[in-house]
Each structure stands twice: as structure tokens, then as C-alpha cells.
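Enquirer: Show me how the following folds:
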Amino acid sequence: MATEGTVTLRDIAEAAGVSIGTVSLALNEGKGIALATRQHILEVARTLGYEQRLPRRSVKVPKTVGILIERLPIAPTSDPFNKTVLLGLEAAARREGYRIALEFVHPDDGLNMDHWTPEVTAGMIILGGGDLDRNLVQAVVESHLPVVMVDHYIPGIGLPAVVPDNFAGAYTMTQYLLEKGHRRIGFVRGPSKYWTLSERLAGYMLAMQQEGLGPDQELIPPRISSGEEKGYGETLRLLDLPEPPTAIFAVSDKTAVGVYRAIHKRGLSIPGDISIVGFDDIEITRVLSPALTTVQIPAEMMGQVAFDRLLKLKDTPEESATLPIKWSLPTKLIVRDSVRNQHTD
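Expert: Next up is the predicted model:
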């Protein structure tokens, strides 16, 4: 080992297992080096007796992760799905000694990234889609912070994403209804701005096509209801068809609530007159009467995986230059009491 006063950059590089250039960047606080790597090199330099040549001010490791989420009519802690994802994020952050900070975004407000800087922010997580459009996401990309998307991705923008397997979940649910003897299956869609909801529609359509039953556009009414009324108007339109569906697939459990209301409004029973299924497996599915058959999403795990992936990008920034990965977590069919077996008629 080199003695005090004769320590060179090469000595530090060999002891730290990095290049001389990386050592130079670390000692001079240059850009393009992970904070964890910088800290490691500084510690090695001090151990070798390079202490007096190091900058007196220490390198502060950011311990805050920013969470960007679209501004919804209700608080994210009141939204059943986002609340669960945030629980997973918060648990993972606490485990690693980080805190999370939420910022609510609306496209009319734009996005100011000035306060999300590498000096104070370890990285960014974009939760959900809709109003978090291409321009907003691109602004985050240009901040040069590590970024991971959750329950959302935008084709053409190279960001890692953690999403549920919406397509497979919807395909499996539609197959389940077909196996129960349903052939007229309506689908109540969601807003087209949510890419993940469009995947659910695609899964339904493929299962119907493979059965030689679609697509039948009259079974997929245009979106006419929103907010607390979502699913209500579309269901009434399906019920008014000359040949109404025997089952309705709601794009989300919150949409299924409106479907239930419309069916009860018409004096019909579930599943006696018509079967209903949903997607997400939020708490209300178990208290609806009858309990809703749905697709379960591992929302809390999505938050945990997203945070773990973000830390990986932070510690190894060279990974961000490789092909971004889309982690698709498996969904699960949850059978309850809202589907009738047509084969027993």
C-alpha cells in the first residue's frame, strides 16, 4: 500500500476497483458518476491517507425520491388502487432509509423540474397515466435523474416501467366467461388516455375473436359516463340492445359499481339476469352484492418492485443506457358470486 504523501490516483483506482478517470471525477465532483460510487472512492482515498487533498465539504447523498402522480378528483390515499401502490413504495423506501415526496400534476399546469435536482433527489417515479402525457414524461427524462414508471408507459420513450399484465388478465377473464357459456359479452371501456385500460380492451377482443365472436362494436359502447357515474350510462345502452349481453366485463372495479347501479335500476338481478366481472380487486369488490368476480393486480408489489428498480438505476447509471425493461407482473383471476353458469340453464 502507498504511504501517506505518496498516494496517487492510480493507487486509489486500484484499491477501489475503478478506472483512474472515475477516481478523478469522484475527487473533483464531476458529473456522470453514481453517488454510491463516489462515496466508495472517497472512503478508499481517506483510508489511503488522501484525506488532506479531498474537498472539505462532503458529498450529500439524496435521500428523497419524487413521486409524480396525476391530479385526481380524490386524494391518492383515498383511491383504492393508488393507495396500495403507494403503500408498497413507502415500505420499500423506508426499508432503504429513503423518504418519498408526492407532486400532483395536471397538464394545464405544466411541470417544473427545477426543484427535482440530482443534489436533492435520488430519482423519480411516475405513477399512473392519463394526464401524465408524453410532454410531461419527456420533461422528466430531460432532468437526467433515474426514472421508473408504474402502471403506465409511453411507447417510444425509453423508460423502464412496472405494470400489471393487463392484456393477459383481461384475456383470461373473457375466456372464463366464455367457458361459463356466455357468448354475448359486453365490455364497458375506460378513457383512451389510459394505455393500461386499452390493453384490457385488447385482451377481451382477442379472446372474443379467437372464439369467432368479434369484435362486435355494439357490445363495446362508446364512453359516455365518468366520475362516480362511470359505467352507468354504457350499461343502460347495453341493456337497451335488441339482444342484450348475458355478461358485462367492466374495465375496472370502480366502473363495475356503475354497472351494478344501472342493472339494479332496471330491476334486474346479478347474476340471475346478467353476469358482471371487473378488474383490479379493490376493497369494494368484496362488499358489493353479490361479491364481484374480478382480476387481482399485485399493486403493493408493483410499488416495491418500482422502488427497487429505481435504486438499481441510481447505483448503476450505465444500465439506463441499455435497453429499458418493462416488468409485467402477473395478474390473478378471483372468482366470486357475480357470474352465472349458462350451461346449467
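Enquirer: Please make it C-alpha for all contacts and neighbour counts, starting now.
Expert: Will do.
Enquirer: how close does V339 sit to K332?
Expert: 16 Å (CA to CA, to the nearest Å).
Enquirer: of these two, who's got more company?
Expert: The residue with more neighbours, out of V339 and K332, is V339; 26 against 18, by other CA atoms under 10 Å.
Enquirer: Over to the more buried one. Which of the three states is it?
Expert: Under the three-state scheme (DSSP: H, G, I helix; E, B strand; the rest coil), V339 adopts coil.
Enquirer: any idea how far L333 is from the closest residue to it other than its chain neighbours?
Expert: Spatial nearest neighbour of V339, excluding adjacent residues (CA to CA, 6 or more residues apart in numbering): S275 at 4.5 Å. S275 is 15 Å from L333, where distance means CA to CA.
Enquirer: more crowded one of the two?
Expert: S275 (25 against 18).
Enquirer: how about that one, what does it touch?
Expert: By CA atoms under 8 Å, 6 or more residues apart in numbering, the contact list for S275 reads 246-248, 338-340.
Enquirer: let's see 10 Å
Expert: For S275, the contact set (CA atoms under 10 Å, 6 or more residues apart in numbering) comprises 177, 182, 185, 245-249, 260, 269, 292-293, 337-342.
Enquirer: What of Q304?
Expert: Taking CA under 10 Å, 6+ apart as the test, what Q304 contacts is 85-93, 162, 310.
Enquirer: how about the helices in this structure?
Expert: Secondary structure of the chain (DSSP state H): helices at 9-16, 20-27, 35-47, 80-95, 134-141, 166-179, 195-210, 232-239, 253-265, 299-315.
Enquirer: What is the burial count for P244?
Expert: With other CA under 10 Å as criterion, P244 counts 19.
Enquirer: any idea how far it lies from V85?
Expert: 37 Å.
Enquirer: From A26, how far out is R266?
Expert: The spacing between R266 and A26, counted by CA to CA, is 70 Å.
Enquirer: structure for this one too, so we can compare:
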Amino acid sequence: MTRPSGVRATVRDVAAETGLSIATVSRVLNGQGNVAPHTRDLVLRAVDRLGAQAPRPRAAAGRPSEGAVFVRCPYVLTDYFGLIVSSIAETLERHGRRVVLSAGEASQGEPVLAGLAAQSDLAAAVLILPPEDAGDIILLRDRRFPFVVVDPRTPLPRDIVSVSAAHFAGARQVMAHLVGLGHRRVGVVGGPSKWLTSDARLAGYAAALAEVGVLSAPELVRSVPEPTIEHGYRVAGELLDLPRRPTALAAFNDKMAVGALRAAAERGLSVPGDVSVTGFDDLDLSRAAQPALTTVRQPLQEMGRMAVTLLMRLLDRHELEALHVELATELVVRGSTGPAR
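Expert: Below you'll find the predicted structure:
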């Protein structure tokens, strides 16, 4: 069903879309319990199809609006995730909210999401790079439990609120910088192949090359299971050992870029004289590297603050229009990049 831009759909439109009565649709959207599961799913799917102009389901009845906020980061709280989590906690404290924190890689396999809506002391959640399938996150939405996703790993329906950096734009910026220095054969030390972030950055790298008529050769693009220094070192070494090695390496993050610096040094290659290296994130590590890394600055702390702001609006039952928020990145040029030989 399509509607003219700006014309808001009504409960009547949802009823027409599903073939259900207006009363039944109203019960679903108002969170009443006397609705069969398949009927509820039918209505929610219709709301998805109608998109931004559709009436949204209300928060679950009885949800403690003043309860604690569950913050889940199933990764070690390093300088990357630590910055995000600390900004979330500080902002929630200013709103007078208690934080229930679950962090660490050991929790990745735990079925956390399924039980959140049943915890009566929780008002909402912030989920950072959740490892669960999109289907599990959609089920949490269908239970009308308020939550915001920070840096989603997989594509989400537009009515699930998320905050991330502008990965495509950032990758395009840094690759355009390399292209401007004359680099055409650029090796990509890429991230995990099934991450939404990886796809966006690869597209950004490719877009900047395409602007000068270059299609990146498949052998120049590598992916890793986890974006670590060791994986960056290994993949960069493979690229630098090619018969026709790249003149630059664009790494998925600063840690992998540091691994690339080590791989270049072990082969007697100077940076940036023989090969340029770029990162992504602008962690402290990028400034401590030798040479200091050209990288893309992500607004990590602002991502955390924005996530809380959106969550508070959800709890106050405000209507959100910008549901997938991307925050601007910034290219930071340092000593690891130079003209192509």
C-alpha cells in the first residue's frame, strides 16, 4: 500500500491493509492482550509496510517508565566500547536512571534479549553492536519493549531506533584522501564479512575509487573474523606479499592499521614512503603509533549520548521520525599517508 508523501496513515488504513476490523487493529496498537499472536504479527507487518506514516504501537502496559535501563555490550570495554558505555552511563545518570550493565565477550552466546521484556524492574535497554540475528531484535520490538541499538551489526527495520557513525561517508573520505595522493592500487584490510559496518565502509572505499575510474581488484580486498591487531597484521602481510603489492592499505579500524604498520616494518617497507596506511576510529592508539595514523574520527561518546536521548523520548512516548541516526565522521590526516610512488 502506498500513500502520498507526508500523508499520515490511520488505524483505518492499517485495517484495510490487513483485512481486520478497526477494533482489532486498535487493540494491537494499544498493547492489549486479548489478541491472537498471528493477528498481532499481521498488524505489525502491515505497520512495517506502511512505513513512517503508519501509527506506531504503544509501549507495553505497565512498563515501569522510571525503572532501570539495561545496557548490554557483549565485548571487552576497551578504549572503543568503553567510551560508548561510559557516555551512556553518564547521560543516564543525568536523567536520574539506574544502569544495569552487562559487558564482556562471555555474554555473547547468552539468550539475553528474549527475557528483557519480562523483567519488571527494567524500563528500557541500550544494545551495543548486538550479536543476535535481526529476527531476535524484531521479536523484542514486537513485545513493545523500548530499546535503542548502537552500531547495529545487521540491517534493521526502520522502526527500530538505532545510532551509528556515517561509515560510508567516512570510508569515502579516507579513500578520497588516498586517491588524491595518487594511490590507485589500494589494499583493503576489511572487517568481518557479515557486519553492516563492513559493507558500508567497503562501499565507501569503492565509491571513491570509482570516481577516478578504478575498480578495486578482488585480490586487494580481505576480511577477518574479528578486527584485531593480529588479524590486521596477518591480512596486511598477505597483501604486501602480492607480486604487485598495493601502494596503500586502508584498514577497517585503528587496531588493524597498527597491525599493518608492523607487517610493513617487518618487510623493510617505510610508511608512508613505500606504502601508506590508514585506520578508522581515531583511538588513542592511532596517535601513539609510529608514524601516527591517518584515520577517520568516529563520535563514539556522542553516539552514546544520542542513544540515551532517543531512548528518553521513547520512554516519554514521543513520536520519532529520524529512527536510524547516523552521526558525521571526520577525516584526520597524520603522518602515515603520503604520495604514491
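Enquirer: Scan the contacts of Q304 of the first structure and report the most crowded one.
Expert: Counting neighbours by other CA under 10 Å, L89 comes out on top of those with 27 neighbours.
Enquirer: roughly how far apart are that residue and R99 of the first structure?
Expert: Distance, L89 of the first structure to R99 of the first structure, by CA to CA: 10 Å.
Enquirer: what do you get for N166 of the first structure?
Expert: To R99 of the first structure, N166 of the first structure is 30 Å away according to CA to CA.
Enquirer: Now do the same contact list for the nearest residue to P107 of the first structure once chain neighbours are set aside.
Expert: Excluding the flanking residues, the one nearest P107 of the first structure by CA to CA, 6+ apart is D131, at 6.0 Å. Contact analysis of D131 of the first structure by CA under 10 Å, 6+ apart lists 69-72, 105-108, 193-194.
Enquirer: Dump the residues you listed into JSON lines; add distance to R46 of the first structure and neighbour count as well.
Expert: Formatted as JSON lines, these follow (distance: CA to CA, whole Å; neighbours: other CA atoms under 10 Å):
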{"residue": "I69", "distance to R46 of the first structure": "42", "neighbour count": "22"}
{"residue": "E70", "distance to R46 of the first structure": "45", "neighbour count": "19"}
{"residue": "R71", "distance to R46 of the first structure": "47", "neighbour count": "16"}
{"residue": "L72", "distance to R46 of the first structure": "50", "neighbour count": "12"}
{"residue": "V105", "distance to R46 of the first structure": "44", "neighbour count": "18"}
{"residue": "H106", "distance to R46 of the first structure": "47", "neighbour count": "16"}
{"residue": "P107", "distance to R46 of the first structure": "48", "neighbour count": "14"}
{"residue": "D108", "distance to R46 of the first structure": "50", "neighbour count": "7"}
{"residue": "K193", "distance to R46 of the first structure": "53", "neighbour count": "13"}
{"residue": "Y194", "distance to R46 of the first structure": "51", "neighbour count": "18"}
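Enquirer: that older thread, in terms of neighbours, single out the busier of R266 and A26 of the first structure.
Expert: A26 (23 against 10).
Enquirer: Pretty sure that one sits against V44.
Expert: No. Contact between A26 of the first structure and V44 fails when scored by CA atoms under 10 Å: they sit 11.2 Å apart.
Enquirer: what is in contact with the two at once?
Expert: Common neighbours of A26 of the first structure and V44 (criterion: CA under 10 Å, 6+ apart): R38.
Enquirer: on that earlier part again, what touches both of L89 and R99 of the first structure?
Expert: Contacts common to L89 of the first structure and R99, judged by CA under 10 Å, 6+ apart, are V65.
Enquirer: List the contacts of the spatially most central residue of the second structure.
Expert: For the second structure, D151 is the residue whose C-alpha lies nearest the centre (CA atoms, centre = their mean; 2.1 Å). Applying CA under 10 Å, 6+ apart to D151 of the second structure gives the contacts 127-130, 162-165, 167, 195-197, 303, 325-326.
Enquirer: Would you list the buried entries among these?
Expert: 127-130, 162-165, 167, 195-197, 303, 325 (16 or more other CA atoms under 10 Å).
Enquirer: ok, so of those residues, who is nearest V69 of the second structure?
Expert: Nearest to V69 of the second structure among those: L127, at 10.4 Å, using CA to CA.
Enquirer: Correct me if wrong: that closest one contacts R72.
Expert: Yes. Between L127 of the second structure and R72 a contact is recorded at 5.1 Å, counting by CA under 10 Å.
Enquirer: any residues in contact with both of those two?
Expert: 102, 113, 149.
Enquirer: and the last one, how far is that from V174 of the second structure?
Expert: For V149 of the second structure, the distance to V174 of the second structure under the criterion CA to CA works out to 26 Å.
Enquirer: now do A248 of the second structure
Expert: 11 Å.
Enquirer: How far off centre is stretch 257-267 of the second structure?
Expert: 27 Å (CA atoms, centre = their mean, to the nearest Å).
Enquirer: buried ones in that stretch?
Expert: Neighbour-count burial for stretch 257-267 of the second structure [16+ other CA under 10 Å]: 257-264.
Enquirer: And those, which is closest to T228 of the second structure?
Expert: Checking those against T228 of the second structure with CA to CA, the nearest one is G259 at 8.0 Å.
Enquirer: show me the contacts for that closest one.
Expert: By CA under 10 Å, 6+ apart, the residues touching G259 of the second structure are 189, 228-237, 251, 265.
Enquirer: With adjacent residues omitted, what lies nearest to it?
Expert: Nearest to G259 of the second structure is Y233, by CA to CA, 6+ apart, at 3.9 Å.
Enquirer: What is the neighbour count of Y98 of the first structure?
Expert: 15.
Enquirer: I'd say it and V65 touch.
Expert: Yes. Using CA under 10 Å, Y98 of the first structure is in contact with V65, at 7.1 Å.
Enquirer: and for those two, which residues touch both?
Expert: A122.
Enquirer: and L239 of the second structure, how many neighbours?
Expert: 24.
Enquirer: same thing with D79 of the second structure?
Expert: So D79 of the second structure, with other CA under 10 Å, has 12 neighbours.
Enquirer: Check D109 of the first structure too.
Expert: If you count neighbours by other CA under 10 Å, D109 of the first structure ends up with 7.
Enquirer: The one 5 residues further on too?
Expert: By other CA under 10 Å, 7 other residues sit near D114 of the first structure.
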